[in-house]
Each structure stands twice: as structure tokens, then as C-alpha cells.
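>>> got a structure for you, letters missing:
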């Protein structure tokens, strides 16, 4: 069965949580020196971006505070330009975008569940 919009939102939430948990206390050098981290985070960004593309327009338009387009665009770059991953850009996104978007996705999920 195809996931519901709530399930896609929960996929985003889980991957944002994963990145937050495993990037805590990690330096940029450690991130670069441990390929399992960068590969795991790449996969998380891919899942987040793909899930964003599957969120209904109505939900996205009602919650413009979340960076739907930015995550979808990052997913496209990671999938289609896998040979040239910009690790500095990814690290900046981890440091600056994950936490605030995690806060928003938690709120969005609660609001969407309460609509039912």
C-alpha cells in the first residue's frame, strides 16, 4: 500500500531526527573522515527529498515554513550528481537547516493529524 501523507511526513521526521542524533558533537573534519556518516546522511537527504515530493500540494501550501523545495532540490542533486557531492554544502545544511525544519515537521504532523 502506498504511504499516506502523514506517513511521508513521518518519514521526513525520522530522517531529520537521525541526522540530528548522529551529527551531534561531530566536527566537519570527522564528518569527512568517516564515510559511513556522509553516506548515511546522503541517504537521509534522499529520503527526505523524495518524501517532500510526495506531500500533497495542499499540505505544502499550508505549511510554507518548511523547506519542501530545498530538500527536494538537494535530493535531486544527490541522486543525479552523485559523483560530485558538495560535502561542505551538505554540512552547512546539517548545521543550519535540520534543527529548525525538524521543529516545523513536528508541528506540521501534529496539525495534520488533528485535522482528521
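Structure received. Keep in mind the model is a prediction, meaning the values are calculated, not measured.
>>> going forward, measure contacts and count neighbours with C-alpha atoms only.
OK.
>>> helix/strand/coil for the residue nearest to the spatial centre of the chain?
Closest to where the C-alpha atoms of the chain average out (C-alpha atoms, centre = their mean) is residue 48, at 3.8 Å. Classification of residue 48 using DSSP: H, G, I helix; E, B strand; the rest coil returns helix.
>>> Against that first model, consider the following:
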């Protein structure tokens, strides 16, 4: 059984929350110098993108202004 739109949406929310929470305690210099951290952020963004692709066109169009 494949994940539902709700599960994909929760995954997007979890990853976004994780990025936002960890970014608040991070300064630019440390981020730029830490290759592992940058890779982790990039991977989280990739996961978000893949989850968004799994949502229906109708759902993506309905919430196209989500920031």
C-alpha cells in the first residue's frame, strides 16, 4: 500500500520543521564550512521535493501559494 496524501504532507511538514528549527541556532559561517550539515539540508530539501511530486495535481494547485 502506498502512502496517502496525508502521509506525504506530514513528511513535508516534518522535514520543513526540522530545517527551520535547526536553522534558528545556526550562523552562516558555520553552515558554509560544514559540508555534512549542508548535505543534510540538501537531502531534506530533496525529500520534500520528492514528497511534493507524489501529491495529486489538484492538491498542489489548490495549495500552490504555500510558503
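Cool, got the structure. Remember, predicted model here, so these are calculated numbers, not experimental data.
>>> I'd like the distance between the residue nearest to the centre of structure 1 and residue 90 of structure 1.
Distance of residue 48 of structure 1 to residue 90 of structure 1, given as C-alpha to C-alpha, to the nearest Å: 13 Å.
>>> and if you look at residue 44 of structure 1?
Distance, residue 44 of structure 1 to residue 90 of structure 1, by C-alpha to C-alpha: 11 Å.
>>> still on that earlier bit, which residues does the residue nearest to the centre of structure 1 contact?
For residue 48 of structure 1, the contact set (C-alpha atoms under 8 Å, 6 or more residues apart in numbering) comprises 11, 12, 15, 16, 71, 72, 75.
>>> since we're on the nearest residue to residue 49 of structure 1 once chain neighbours are set aside, how many residues are nearby?
Nearest residue to residue 49 of structure 1, sequence neighbours excluded (C-alpha to C-alpha, 6 or more residues apart in numbering): residue 72, at 3.9 Å. When neighbours are counted by other C-alpha atoms under 10 Å, residue 72 of structure 1 registers 21.
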